[in-house]
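Colleague: the amino acid sequence is not available; the structure is as follows:
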């Protein structure tokens, strides 16, 4: 423990959460007034979801604690139980680390455990990316975490205005932009083709490896928790569309959500019946490499927020399927479609024909991490919160 430094504990619960906070963690690690404490929990530690812990350690971060709290089932009941176990385990971790503040990221269901444990232990809670709108369970989680939080670091002015309308103190809401856009800026400034050429040896997947120097599409489709019983049929439709296009496809496995078991079964069944000559399935990539992969692609298909955020900055054409990102502010690079074969196929072909879009700064200018570190070093940390309207 370092004297006279603020102990800021960042809890990372899933592989996408790391890209949302990486540059802020790097800035905090180097800040003379901050002692960074990194806690990994939930699916960030699991091999079948990409095991983000290896990437985080490779980036030079010491792990202060690991919390294994994911229960099998990948349904609504296991999500609730996973959250409950997370509260119990994180309470013990926070008691041992004694942080001055805890940082929780975005809107995944596991973040509720971080928020409840910190709040009940009178530890100031800092929320990254509150104030946004998407629908489904993420919406409830995000706004619930916002109400438990004491400091808000939002990604857009639109999100800041929404939190003020929700009764949060304007003085404690800071529009920093999204730290993942910092990585997008780095990627936009580097030789992307040089990066992707080394991926064959670096990442092992299933199926026929893609020639990264040739045109390809990327698919990231996660289950929608309010439609989890449809997850298999929804992913099977997308698989059939991509197969009909007869183009190389890099497909990422889903997050750990209610319905991900159905999504995974749909992918495995497809692999068994298909020749897979055009499909390559991956679990995870390092954040810089992942965005370089997207920047170099023809189109991103699916329902991941990366299509709304980072792809807007990178100008990558996106086809967003279904309701998972409903309400989230998007750039001109996104076409929204429902789960319909012809509509989806037509939208993908339209985006491929269009090619790259102009860069958008909807979610930041690429310098968020340093702003966040400076705010966390100086902001008044308090747990005394009164809601006003």
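Modeller: Thanks, I have it. None of these values were measured; they are calculated from a predicted model. Residues are numbered from 1 along each chain as shown.

Colleague: going forward, measure contacts and count neighbours with C-alpha atoms only.
Modeller: Noted.

Colleague: tally of neighbours for residue 85?
Modeller: 18 (other C-alpha atoms under 10 Å).

Colleague: surely it meets residue 78?
Modeller: No: the pair residue 85 / residue 78 is not scored as a contact, 10.3 Å apart, by C-alpha atoms under 8 Å.

Colleague: hey, where'd the helices end up in the stretch 1-150 of the chain?
Modeller: Ranges of helices in the stretch 1-150 of the chain, per DSSP state H, counting those that start in this stretch, are 15-19, 22-30, 52-58, 76-97, 111-120, 136-148.

Colleague: got the contact list for the shortest one?
Modeller: The set of residues external to helix 15-19 that reach it, using C-alpha atoms under 8 Å, 6 or more residues apart in numbering, is 12, 43-44, 49-52, 56, 105-106, 179-180, 183, 284, 287.

Colleague: okay, and which of the residues you listed map to strands?
Modeller: Under the assignment DSSP state E, those contribute 12, 105 to strands.

Colleague: pick the one among the contacts of helix 15-19 closest to residue 201.
Modeller: Residue 201 has its nearest neighbour among those in residue 284, at 14.3 Å by C-alpha to C-alpha.

Colleague: ok so, going back, pipe the helices of the stretch 1-150 of the chain into a markdown table and attach distance to residue 271 per row.
Modeller: Converted to a markdown table, the helices of the stretch 1-150 of the chain look like this (distance: least, C-alpha to C-alpha, whole Å):
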| stretch | distance to residue 271 |
| --- | --- |
| helix 15-19 | 24 |
| helix 22-30 | 34 |
| helix 52-58 | 25 |
| helix 76-97 | 27 |
| helix 111-120 | 33 |
| helix 136-148 | 29 |
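
Colleague: here's the one I want to compare it with:
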């Protein structure tokens, strides 16, 4: 559609998990789609502490601050509530470049995504939400109703065309799933008073009660504070009980806190 609209010039700036080998270095997927990547910022993601997250944010803020001082745009479009996107939003706003925010108005309990998302909303001039409920919440935050549009969920749209391995494909690659299986995903609850160690230990302890009757397939967590702890413990748990650890999978049964 963009290629058929020559009056719109789209440049992509890529950062965060897209540039990290631990999360698939997915920038190559963007390159395969032949989009114009004008800026790449590797923020050296280190999720061991809040201090390291803040360092990644400062790297991102400084880099995009310099970039926007030398490159003018009619608008900058950002999606969601990631901390690196927060830095991009601040840099663009301080250079008086209008922000278009996708997926505002949503709720994330026990995570700093919540206040980051609403902060980006307050900096934005145009809001593209995924449901009517989220549209109403953006308006409740004080945004002009005429600047808020419900366009549906991009993730749901993408999921319709995304190929993920089904049970048969998994069995061909990793061996038979003889028992009923569940897919498990757990992200750090970054605003919880409970430590990440205790959070994941509690989950794995509960799962261990079913280790003889069910199979469990774990998928990776987001790059948030403490995700390195979760991934390390999950990989050890999978090795001990011969469960599987994958990036993503299609399943009818999923539990965790995603």
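Modeller: Nice, thanks for sending it over. Remember, it's a predicted structure, so these values are computed and weren't measured experimentally.

Colleague: what about the helices of the stretch 1-150 of structure 1, which gets the closest to residue 234 of structure 1?
Modeller: Checking those against residue 234 of structure 1 by C-alpha to C-alpha gives helix 136-148 as the closest, at 16.1 Å.

Colleague: next, the buried residues of that closest one.
Modeller: Within helix 136-148 of structure 1, the residues that qualify as buried are 136, 138, 139, 141, 142, 143, 144, 145, 146, 147, 148, counting by 16 or more other C-alpha atoms under 10 Å.

Colleague: might one say that the fourth one is in contact with residue 107?
Modeller: Yes: with contact defined as C-alpha under 8 Å, residue 141 of structure 1 reaches residue 107; the gap is 5.7 Å.

Colleague: just to revisit the earlier point, would CSV of the buried residues of helix 136-148 of structure 1 with distance to residue 16 of structure 1 be doable?
Modeller: Putting the buried residues of helix 136-148 of structure 1 into CSV (distance: C-alpha to C-alpha, whole Å) gives the following:
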residue, distance to residue 16 of structure 1
136, 18
138, 14
139, 17
141, 16
142, 15
143, 19
144, 20
145, 18
146, 19
147, 23
148, 22
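
Colleague: hey, where'd the strands end up in structure 2?
Modeller: For structure 2, applying DSSP E gives strands covering 12-15, 37-41, 76-79, 99-102, 126-129, 148-150, 180-185, 214-219, 244-246, 254-256.

Colleague: would you check how far apart the most centrally placed residue in structure 1 and residue 201 of structure 1 are?
Modeller: Nearest to the mean C-alpha position of structure 1, by C-alpha atoms, centre = their mean, lies residue 16 at 3.1 Å. Between residue 16 of structure 1 and residue 201 of structure 1 the distance, using C-alpha to C-alpha, to the nearest Å, works out to 23 Å.

Colleague: next: residue 321 of structure 1.
Modeller: 31 Å.

Colleague: same check on residue 190 of structure 1?
Modeller: Noted for residue 190 of structure 1: a distance of 20 Å to residue 201 of structure 1, by C-alpha to C-alpha.

Colleague: tell me the spacing between the counterpart of residue 124 of structure 2 in structure 1 and residue 17 of structure 1.
Modeller: Superposed on structure 1 with TM-score structural alignment, residue 124 of structure 2 falls opposite residue 149. Per C-alpha to C-alpha, residue 149 of structure 1 is found 18 Å from residue 17 of structure 1.
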